[in-house]
Structure formats: C-alpha cells, structure tokens
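1. Let me see the structure of the following:
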Amino acid sequence: MENTAEAPAPPTEAFALADADADTARSWLSAAFAAQRAEGVSGALSAAQQQTIARILTLDWWQAIASDDERKDDDPANLLAEFLPAAVRSAECIPFASLVLALYLRNLVNEAWALSWDHTLIRTAVRRAVATARESEQDPVATLAWRMLDAMEREFDVEAALLTGRLHAVVALGQDAASDYADIVTAAEKLPPQPGRETLLAEARSEHCYYTTVHRIAQSTLALLERESTDESAALLQIDADIASADFRAVDASELRGHRASLAAVNEAADRPWLHIDEGRVRIVYGFGILHPHGREGNEDLVALREGLDRRREEGGGLGALRIDKVLRSLTLSDAWQGSDSLGRGYRGSILHLEDLLLEGAAHEDGREVLQVIHGRVQFSELGNHAVVFTIDLDGAAAYEVAQAINLATPVFGDLSEIPGMLHLRPASAPHTTISRLADVVSDILDDLREVLHESRGIPDADAISARAGSFGVIVTVEAASRDLGGECTPLTSARELVELWGAQPLLHPLPGGASGVADWTMYELGAVEHFDLLHLNDGLLSANANVSLLTSFRSPDYAVSEIEDFLEFAHSMHGMYQAWQSTVRTHAERIAGLLERVDDQLRIADAAIEADDHRAQEEAVERIGDLVRMTERAELTLQSFVQSKQAIMLFIESPTIVASPALRIDLSTVLRSNRYDLLRDGFERAVRDVLGTRLQPLLEVCHRRIASLQESRQAARERRTERMAQVLGVILAVVGLSGLVQVAQAGFDLRGDITWWFLWAILALTVVLGATMLLPSLQRGRRRERSRRSRRRPGREDAP
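-> Below is the predicted model of the structure:
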C-alpha cells in the first residue's frame, strides 16, 4: 500500500471521470512510472513493459482491435493478462497512482465499450485489473475506485439484457447495478475529504441514479405490457424529476430519453386495443451458399454432405452444439413445388433435422422455466439456396412476447453467456451447455459444414461456405389472433384488422441491430410498410420489409398458408445463394486482374528489350505474354461458363415450371418481389458485366495488338538478317567470278611475276568497293525502318492495359 500522507497530490484533472478528457491522467501515470524506474524501486515497470502498457491503454489500440487492424500475433486478451497486473502492482507503490489508474481504466473501458456490442475483451481488462488490485491492501479511496471499475461488469450485464429484449432480465440486472453503486456511494460518503474522493463520489452518484432510472423504467414498462398496470403516469413524472435533478453526461441523458420514450409509448397505448397472437409461428432463416471448385458439380457436394452428415449422426456427432436427429434425402415440400421443366429440373434437395434448443428463464430452487422451444433444421437445395432455419411456435403470445421471439434472430442479440443466471440457451440434450445466441449457433453449424466439405473434397484451405454476416430473414405467420382490450380478448375475423392494432409493430418493421430503449419496438414507425395481395389465400395479407415478412390469413386452410410460408422461406434463402455467386465472381475477377497485371509487367519488359535491341529477351517476353493472355482467356471462359449456369438457374426460378400451377407462379413472383429479389438478381448481373463487359475485352484486345506488334517487329528483324546474308553471298560470288576472270587472263596472256600481284591487289580493292556499295545503303534503310517502327509503335497511355 502506498503512503499518501506526505506525497504531493496529482492535479484534479488526473482523476478522470468517464467520458472526460483523460490525457492528464495518462501523462501523470507515465511520468510516475518512469520516476519509479529511475529510482530503482523493486517491482517498477521496465521500459519495455511501460511502452507496451502505454500502447494497450490507449483508445487507438482498442479501435484497432475493433476494426481487426491489430497484429494477429499479439493476442489482445493475452497482452492484457500479461501487462495489466504489472501496471496495477507498480501503481500500488506510488502515492495516489492506484486511484488514478483505476479511474483512468474506467475511463478507457467506457470509451472502448462504445466501439462494440461485444463485451469479451473489456470484461477481460476489468477482471484482470480488479483481481490484481484485490491481492493487496489499498488506500480506502483507491479500494472504492477499484470497486467502481468492477461494477462496470454489472453495467455490461444490463446491456446484454437490453439486447435480448427480455424485460424481466433488465429489471433484475438493472437493480443489481444500482445496488452496487449505492453501496459505493454510501462508503465514499463516510470517508474524510482527500484527493480524488469528490471525483469518485460524483461518478458513483451519477451511475447510481442512471441505473436506478433504467430499473424503474423497465419495471413500469413490464407492468404495463403484462397488464399488471394500466397507468404509469406517476412513475413517468417521478422519472422525469429524477432525470432533471441529476447531472447526467450527455450520452447518458440521451440513453435515458430513449428508455423513457419506450415507457411513454406503452403508457399512451394502455387504453387502446392490443394485438394478441392466438396461433402462429416465427421462422428465422439464415441463408448460405456453397462455393464449388471449378469442374465439380453442385450435386456432388450435396451428396457428399448428406453422406458425411449421415455418418456423423450414426457416430453420435452433430453440427455445432446440436445433435443431428435425422437426415432426409428429399425436401419435405407441398404439392405446390411439384413443377419441373423439359430438362427435368425442380426444386429438390435434402433436409437435416437438429435437436431442439431451449431458452430458459432465471434460475430458481425448483429449476428453470422453459420460455421458448426452438426447432432447428438445415436445408440443402440443388438450386443452391441453402439455409439454416429455426422455428418458434406462438401459442397465446402477447405482442411483446412476439417481439422477443423475433429479436432472437439478430446477430447482436445479447450474449447469454454473460448473464447465465437470468437467461440460458442450451441444446435440449445438454442441460449444462451454455449457448450465447442463435447467430453463434449458425456460425458453428456452418463451420462444421465446411469441415465435412473439406473432408470430401480434400481441399482443406479453400473456404467452401459463403454467408453474409448479419444477413437473416424472419417470417411471422399468424393463423389466429385476437384484439386485446384491457385484458379481454376478442378473436379477429379479418387479416386486415391485425395491422391496425397496437403491438403489430415488430411484425411489420425491419429488425434493427442493437437496442435504443427498454422496448424500442414500441416506437417503430410503420409508414414505409408495403402490403402485397396473394391469389392463393382467402383474405390473406403479406407485408414485407428489409428482413421481416408477415403472413396472415384467418380464412384459409393450413396447407395453403404453409405453401406461401414455403415460398417466403425460399425467397429469404436466395440471399445466401446470391452471396455465394457474388463471391465466386469476385474470385474470378481477382484472378483475371492478377493475370492482367502480369501481362502489363511483361509488356514493360518487352518494351525495354526493344529499346536495347535484345532479340532473345523480346522472344521470351512475347512467349510469356502469349501464355498469360491464353490463361486470361481461359479464366474468362471459366467465368462465362459459371455465369451461364447461374443464368439458367435464374431463368428456372422465374419460369412457370418451378411450381405446379399458374396461380402459384403468380404468388411466388409476388413473394419474390416482396423480398426484393430483383435487387439480388440485378446486383449479380451488374457484377458480371463489370468483369466481363466494358473492361476486360478492351484490355485483351490491347494485349493482342501488342503481341502482333512484337511479332511483326521480330519478323522484320529476321527479314533484314536474311537480306544482309543474301547480299554478303552476292559479294562472295562476285569475288569468285573476278578470280576466275584473272585466271583466264593469266593463262591466255601468259602473265607471270609482279604483274600477278598487281592483279591480286586490284581484285581485293574491287571487292571492298563492291561490298561497301551493296551493304551500306541496305544498313541505312534498315536503321530508318527500325526508328520509324519504334516511334510509331511505342505504346501510348491509351494503349496501356
């Protein structure tokens, strides 16, 4: 424990409040650690340790972690576990440093919290620091500062509960957080005045007031939704007074306004008729696609998957945490899908049934209450629109309970592993297994499917599954509903009445990511909801938005509703299929771009060889360019083959033959239109045009022109060499002819002695003159032609590939 009796106190700004500037605290701590090391104090941070701690205790480092920019070889959790305890122990030996460090860490964690809904890393930082501080005796104010840092874990719990949309959990955990801060306030008020105490007390009071207010808002909202109260106006007035009297930070005040708005919306609607779902279900669809290697048919992968999963089931294995219950070799579809075309194509595939998931409530002495049973299956389609589907039955569900079921789909659903005492998601066969959220179940299932595909293909490094992060679809089917007025329910007779009732908001509004209030669905604006008419249903209603579709009919048989429900699932699963197609197009585009870059490099090498008059280098460059262009054209043909096969699927999806009757075809088209299928198709076709259309063909034409130019240059050089050889041979023949003439003259005139040498020198001189006369003009013409070719064929900017 440090001795603060005679030590000079840090400046007031060094005791950092959350959301305040903490530069002074950071600078003071840095100087204190450096001075401690200079004094040779045992346990002081080394220069290397302080440098690392200075890096990880900055918002820049946390931002890099949130954006995945931090080096992968430095595991963030390991860095925190290794270096934070050293900083805490070192601070204990410096007067006031432990208090300053605790408040600074709270400030930093609060800033990092704003970057992500994921609490894993910030919980690690809090736990490591607090656990180390508890190992030794601290100054009383510093002890409370570490307790206040530890209390942030209860704050994370409250946010996790808010992200689940479960108000019972928010009420209980909000009370826990408020109680923690109340204890800190009480303890701080008993301490004598000393540096840092007032800052700590102000912070604890603010947080106590904040979480007390959240607890009261959630409690009053839940009372209204459960019909235990019909008017919470008095609670609203008290909440307003508490907010007005407290000195909240701007960000806290804005959050409380959002929570209060939820309560006010429910309170205003208390006297209105509410929606009550008597019979229905929620389907959550996570579409995905399978990426097939070139030359491997999609059906091969489906057969391999089915066989591999069947083996897993026989061996007692599963997908993710879920046991495989059954593998069906065909889709369980209605007669509506019995269409086929002249090629024998149809909507066919296989289904994998998984064990149920159970969502349980708070733990009690007599066990946990099962809040929801979630049925799971994986559906494989020969068309390529695969999906993981979860179904939740609705039986006598109030509006807020439907909102809770829909909220399970979001990827930012609260991490239930953080609040296991309040909510517990588990496989039906594993009571002690804890699952964080439904989206993580899907991730684990897809990872295991990758593993099965890798085993069957023998290509372990290639990603076999494509799924867009955050992509899902929710289908809410209502077959019976009531008008709830003050707790008295009257059955609805028309589907059109449903959308006019309060409580229909979560069925008609896109499911957002995050939480803006204790019941933010109560504030959804429904002006942009689009309704679609269906031929196949009596008095049916289809409403759709970005990720939620509502299907309602009270006068149609169950099989007819199920057929349209299957259409909706088919439409939502299209997103995964098109994601896989887009990924394949992107892979082809990247390969073609890489080949074209290599072509450009070789063209530069060829230009340099021409300038240097290096014929061998020219030939090698031309040969390599030709090989690369042929590879590029083969890659283009592979992409075109892929695109044509997918266009055939698109034509089949839009053809009348995919379903059994024209009326069903009209309804399927309506469902596809409600799900913005045209945007998926247009996006894919646009990506293909960008790769194969206006950009690739001109580049290939430029390459072909350059190859032809280089080949022409090489041909011209060969012709010049041949011409020069012919000219040399002509000179040789002329010399031979003159030699023969001299021999005749010698024999005829009997020339001997010195005159013979004169004839020899004359012949040599004449040979030189004739050779120069024949060769020099040819060489000059060749040089002029070469300079002309270089200036004319040197590539300009517009020819660059």
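2. contacts and neighbour counts: CA atoms only from here.
-> Will do.
3. Show the contacting residues for Ile351.
-> Val327, Leu328, Arg329, Ser330, Leu331, Thr332, Arg377, Val378, Gln379, Phe380 (Cα atoms under 8 Å, 6 or more residues apart in numbering).
4. this one next, for a side-by-side:
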Amino acid sequence: MHRDLVEALSEGELQPLREWLTGNQVETGTLHELPQWDSARFPELLPSSRRLADRTDSATAEILAQLPKAAAAPGGVPLLLLFVLLSVESEWEISYHYQPMWDTLSGARNCLRDHGAMVTGEDAVLARAVLAMMESLAAQISAENAMTTGQLAAQEAALDTAVAKSREAAGLAGRAAGEYPDLSAFLVDRAAECETYNTAVGAAVHAVRDFLATGASLDHAIANLEAAEGGEEITDSVYLSELRANRFSLMALNGVRHEPWLRIDQGKIVYLYPFATRGVPPQAVLNSIGEGADGWRLGGVEPLAVNSSLKLDDVWDGSDAFKRHYDGALVSLPGVVMCGTDGEELGRFQAEIRFSKLGNHHVRFTSDITNVMPAELYAMTLRAAPEHGAVRVTFEGNPYTVWPRLADLAVQLAEDACRRLRETEATAQADVVARQGMFQLVVTVDAASTTPGPASSLPRREVRTVSDLFKAVGAQVLTNPVTYLIGSLAEWIRYATDNELSSTTTGLIGEQTVRTSNTTVIAALGAAAFTQGTRGSVAEFAASLDGLFAGWSLELADHYERVDGFQTRVDAAERHQDMSAQALSALSRELDAEKIRLNDFATGARSTIALIRSPSLMASPVVADSLRLVLEHCGFQQRVAELNAMIEEVADEQLGVTIEKLARQREEQEAKEEERRENRQRAKLEVFLAVIAAAGVSGIIQVLQAGFFESDGAATWAVVGVAGILFVALLLGLLLWPRSRRNR
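-> Below you'll find the predicted structure:
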C-alpha cells in the first residue's frame, strides 16, 4: 500500500502525493501555501518590512478542515501531515522567513492534539510519527536561526532536540510496519537520516565552541562529519552538501589554529538604514520635526530629545555659494536591546533618526566594540541584515513591543515618522521610501591586538599597523560585505581577505578605509578619538545616500507611469480620431505641466548631486578628497549616471515623443476643424448671395425701371439706392468671407 507514493517521495517528487490527496477531496492549495512568506492568502502585518502575521490559528483551521477528508482513506491523515511537512521543507530551502514555517508546524501539532480522536489504530501511530518529524524539523529551523544570529549554544541545543525527535519518530513509525510497511519504512529511513545528520552537525557545533574558547583541535569533529558524509544513512543531496560545507569550514579553522588571531580591543559599529521622504521638500520635513517631534511616538516610545542639528563637526561648514550645507535634525530614542530566543542578551544599541536638509535621512543604531574576537564580530555584522535570524529586539523600558530584527525596527521607525509627518498640514503629502535590505554598516577600529590562537584569554600583542591588522585571522570579516545567507558553521573563515568585492583607500597616518556594497570599515589604529568623528561622519554620509537615490528612483517611476498614461491617451486619440482640438489642447496643457514637474525634479536632484560632489560642501579640501574617494568606491558616479539616463529616458524618449505626437495631432485636428468651419461659412455665404442675387437682381431692375420712368430725380435716387444695396452686399460678403484661424 502507498508504494508508488513512497517511491516518488524518495525521489523528491511531491506531485504524486498531492494528486493522491486531491483525489480524496483534500484541498492542497492552501496547505502548500501555509509556510510561504509571500502567499497571497495570508496578509502581512507590515507589507513594507515583510513582518508576517501569526499563522498558527490559520494553519490549525486549514488542517482541521481537511482532516476528516483525509481520515476517510487508509493512511490518509499521516499522508496529509507528511504533505504539510514536505511543503515546509520545500519553503525552507528558499526562504529565511522562519516564522510562517514554525506557525505551520505548530498548527499541525495543535490540530492533532485537540482533534486527534478521529484518527485511530496504526494511522494514529503514523500520524504521531510524522508529528515527531515536524518537531524535529522545527528544531532544525531553530538551529539555523541560531546559526545566523551567532548563538552557538542555542544552535547546539536545537540540534540535540532535532536528534531526540528523530529517534522518537523512527520508533513510532516502526510500530506501524504491519499495516503500512512502505510508509513506515520511508519514515524510519528519513528519521534515521535526520538523526545521523543532526548528530554530526551538533557535535561539530560543540567542537567549534570548544575551539573558539580554548583552541582545542577540531580533528575529531572533522572526522565525524566526513564519516557521516560518506556513510550509507544519508542520501539527501542537500544534507550531504551541508555536511561538506561544515567540514570545509572546520578544516579551515583547524588550519589556522596556531596563527595570530585578530581581536578588536576598541571600536564602534554603526547600523544605518537610509530612507527618503517623498511628496514634500526636506526643509518642510525639518520644520515639522522642529515643531512637534518631541511629542511623537515612534516604535511605541517617545523621543528622549529632538535636536535641530545633526551635531556634526565644523568640517561640514562648507563654502557653498548658495549657503547650502549638510545638516538637519536629530531625534534621539531610548536604547535598544537585542536578546536571543533563549533570553541571552546579544547587544545594546543607541538609537536615533537623522533627518537631513539634503534628503538623505536614516535610522541609526550604534554599539561599542570591546574585546571582540572574529566570530563575535561576524555575528555583530550579521545583525544589520534582513536575513538575520529571528531574535527579540525591544526598546529599554518597553519589553512588550517586539521586533524580530534590527531591520524590522528600522523600517517601522521610518514609517512611523512618515505617519506623524502626515499629521501636519505642510507635510500632509509625505510618503516614505524604506526597505530592510537598504542598510549600511560603518565599523571603526580604534585599537586591536592579536592572540596566538582563537581563545580570547591568550596573551595579546598590540597591532600597530593596518598592514598587520589585515594579515591576522579574522580580518576577512572586515573586508567582505554582510552576506545574504549563511551555509555553514564559521563560514567567515573561508572568506578571502583580498577580494573583488571590496576597495581600499589609504589616508593620513596610514589609516585605511575599506568599502564594500554594504559596509565601510575605518581602520585608524592609534588615532586620537576626536579625529575619528570626521572620518566616521564622512563614511556615514556616503552610506546614507542610498535612501536619497531610492527616493529619486521611485519619483522617476511615478513620472514614468504618468507619462505612460499620457502615451496611452494620445495613442487612443490618434487611432480613433475622436478628440476635438479643444480636448487635445487640454491634454497638451497636462503634458506641459508634467514636463514642468519633471524638469523641476531633475533640476532639484542634479543640484543636490552637484553639491555632494562639490569641494565646497566641506570646509577642508583634504576631507573633501576623502569624501570623493569614498563616493567613488561606493559607486556614486554610476548611480548618478543611471539616474540621469532614467531622467533622459522619461523626458526625451517618452515625454518628448508624446508631446511631439500630440502636437502633430493637434495641428491636424485644428486644420480639419478650420476646413470644416470654412466650408460651413462658404455655404452660408453662397446661400446668402444666392438670395441676394435672386431677390436683388429683380429688385434692382424694378427700382431702376420705376426711377427711370418717373423722373430724372427718381432715376438719380434709384441709382443711389442700387449702389447702396451693392455696397451692403459687398460689405456682408467681406464679413462672411472664410478666414484661416492661424492668420488671426
């Protein structure tokens, strides 16, 4: 029984099982979408930040609705649960949004807990086996979540749970071999494979923890991984690739066990989340903040302070001819606390929102770096990304409002600020452009040392040159961007220090700035603390420009859509020829207004870009050069070129062509209407003249006859009367003669 289904599942084919369930009246569409983060059936809590609403109740209700249908067929309920399990596994392969997966698995467990009475016999035993596999899968997802947050202890604990639940599933499945031999064997094999894999990885995590704490050898853990990889229990290609990736990472760690390891003794890490406000000028935003931001609630808390300055040093007091400079307003917020799912505190951050006169606004979280080894530094950098695992992020004093990561909180703060701006009449049209993935890290290294191995307790040797800094084990964390995914333990050890993803600038007294797509590292060993303020502000300024460009791009997208709408209307008018010249003139005025709006936007954007490029933005030519180099390395020029190309495309290739086409249509339509008007006037004239001719000729003859036959005086008056009649006819003819409107 079920042999064909089991054989297909063994080959990774889910469709036959789906068809079998459908044949038993089970509706599989919603079931399959339950764990999908982007499912249209389940609304998001915050669409822009992709924080997902809890789906546990939805999953419970949906599985319960299908349970009686499945229960009518032998083995139906275990197969229904297996379909849900495999749907979650499929989603896990492509998504870092773990919550919908956990919710789906929890919903299945709740459903069987409360309504399992309808399942009896060996069906019930197999159903419990699949539920145990679900709990094992939930623990594996928790282990990956812990890995992406740098919580090795939590990862090891989750893997131990996964192993225990796999053993439980195998034991339960074996008890149903009598009635369902094929399905039982399939579940036993999967459970055994899962147990072997998680046992090997769990041992590797434990070994890495010991290695980082004491420098203990990883030889035994590497051998275990190799044995699991080459054994017969694991056949799944995904599992095998992960074992291999972990083995390579442990081998790389083991190979540098006795080399100098980097230790950041003192530094700072800044998490920047740029955003833009559209629909209102930046100065209006600053005015609204100055008038009432101290009473706002942002992310559920009130600001600690609102400052009308960004508190920049005087190097930003430039010499722009139009008195423009970089400054703005600063909204300081309570401190932010990040804790792991097990309650362990992972970090504390100062939080603020910076609003700029130039429009490069950003949410800013800051944390000190003290006595940090590479693995810890790597975990700290990962906290910026939307791919960071789910943790608990709260404001101090408000533990009840929780975000799963810093990126979610940052987007929430930007959106809340925009909502409050819309409460003021001057900024009622404000709209926000904020995305989780639009982040930048700025890391400052003030003091560093090396230890002869990974243990932080080993003797330290002060690092005095940047060259020595980047030679130490762990420096690759500083020279690579924050990754969008993690595939193995201590994956950072396999990163290359010298790579094409980063660029380096050397400044005064040997300090170096290393720039990647989402990080800036300032290594200025032995520099006085107050000198770091300028370097940091330059790096943060360049990093914050992402929001400005995002806002401009969206503004251009709006222009594009409006122009596209104009094109559609103009093309329709050309096809149907049903628009009057007056309607075409009105449409032309709309196009002219759009052209003015686009020109105003382009002028404003290019003016801001010119100021950013200008040496007059900074008071110091040396600092201006530093900013120029940072901008070059962050692709500023390329983004400007792309923006200009988009402006030209909308202005010339779309709007210009549309205006020209409309002008031709308008001219043709006016000519047609003028011709029709002239024809009507000519017809009127001809009728009038015909009447005059008919009545006038006979009348003139009568007048002349009467005058000539009465007397000389009467004849004279007859001639004068006839002349008058001819004069009036001539005058009316001139007045009624058709004229071209274009000559008026």
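5. Output the contacts of Ile351 of the first structure as TSV; include the columns distance to Ile351 of the first structure.
-> Shown next, in TSV, are the contacts of Ile351 of the first structure (distance: Cα to Cα, whole Å):
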residue	distance to Ile351 of the first structure
Val327	6
Leu328	5
Arg329	7
Ser330	7
Leu331	6
Thr332	8
Arg377	7
Val378	6
Gln379	5
Phe380	6
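6. What subset of the residues you listed is buried?
-> Val327, Arg377, Val378, Gln379, Phe380 (16 or more other Cα atoms under 10 Å).
7. The second structure: which residue goes with the third one?
-> In the second structure, the residue matched to Val378 of the first structure (TM-score structural alignment) is Ile353.
8. Am I right that that match falls within a helix?
-> No: according to DSSP: H, G, I helix; E, B strand; the rest coil, Ile353 of the second structure belongs to no helix; its state is strand.
9. Check the gap between it and Val687 of the second structure for me.
-> Distance of Ile353 of the second structure to Val687 of the second structure, computed by Cα to Cα, to the nearest Å: 80 Å.
10. Also Leu243 of the second structure?
-> Leu243 of the second structure is 100 Å from Val687 of the second structure, where distance means Cα to Cα.
11. cool, Leu298 of the second structure as well?
-> Separation of Leu298 of the second structure from Val687 of the second structure (Cα to Cα): 79 Å.
12. try Phe186 of the second structure
-> Using Cα to Cα, Phe186 of the second structure is found at 100 Å from Val687 of the second structure.
13. Looking only at neighbour counts, state which of these two leads.
-> Set Phe186 of the second structure next to Val687 and count neighbours by other Cα atoms under 10 Å: Phe186 wins out with 19 against 12.
14. most centrally placed residue in the first structure?
-> Centroid check for the first structure by Cα atoms, centre = their mean gives Ala469 as the closest residue, at 4.2 Å.
15. Name the helix or strand for that one, please.
-> Using DSSP states H and E, Ala469 of the first structure sits in no helix or strand.
16. what's the counterpart of Ile63 of the second structure in the first structure?
-> Alignment note (TM-score structural alignment): Ile63 of the second structure maps to Leu84 of the first structure.
17. Helix or strand: which one has that match?
-> In the assignment (DSSP H and E), Leu84 of the first structure maps to helix 76-92.
18. corresponding residues in the second structure for the following helix or strand past that helix?
-> Downstream of helix 76-92 of the first structure, the next assigned helix or strand under DSSP H and E is helix 97-113. Aligning helix 97-113 of the first structure against the second structure (TM-score structural alignment) gives residues 76-92.
19. next one: stretch 336-353 of the first structure
-> Using TM-score structural alignment, stretch 336-353 of the first structure corresponds to residues 315-332 of the second structure.
20. Tell me which residues of that stretch come out buried.
-> Counting neighbours by 16+ other Cα under 10 Å, one finds that the buried residues in stretch 315-332 of the second structure are 316-319, 324-332.
21. What lies in contact with stretch 250-262 of the first structure?
-> Defining contact as Cα under 8 Å, 6+ apart, one finds that stretch 250-262 of the first structure is touched by 210, 213-214, 217-218, 221, 236, 243, 516-520, 522-523.
22. Just the closest of those to Leu775 of the first structure, please.
-> Ser516 (90.8 Å; Cα to Cα).
23. Which secondary structure state is assigned to the closest one?
-> Of the three states, Ser516 of the first structure takes coil under three-state DSSP.
24. give the contact list for it.
-> Glu255, Gly258, His259.
25. Any chance of TSV for the residues you listed, columns neighbour count, secondary structure and distance to Glu369 of the first structure?
-> Listed next are those as TSV, based on neighbours: other Cα atoms under 10 Å; DSSP: H, G, I helix; E, B strand; the rest coil; distance: Cα to Cα, whole Å:
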residue	neighbour count	secondary structure	distance to Glu369 of the first structure
Glu255	16	helix	31
Gly258	18	helix	30
His259	22	helix	27
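26. Can you give the distance of stretch 435-452 of the second structure from its chain's centre?
-> With Cα atoms, centre = their mean, to the nearest Å as the basis, stretch 435-452 of the second structure stands 23 Å off its chain's centre.
27. Next: stretch 512-531 of the second structure.
-> Distance of stretch 512-531 of the second structure from its chain centroid, counting by Cα atoms, centre = their mean, is 27 Å.
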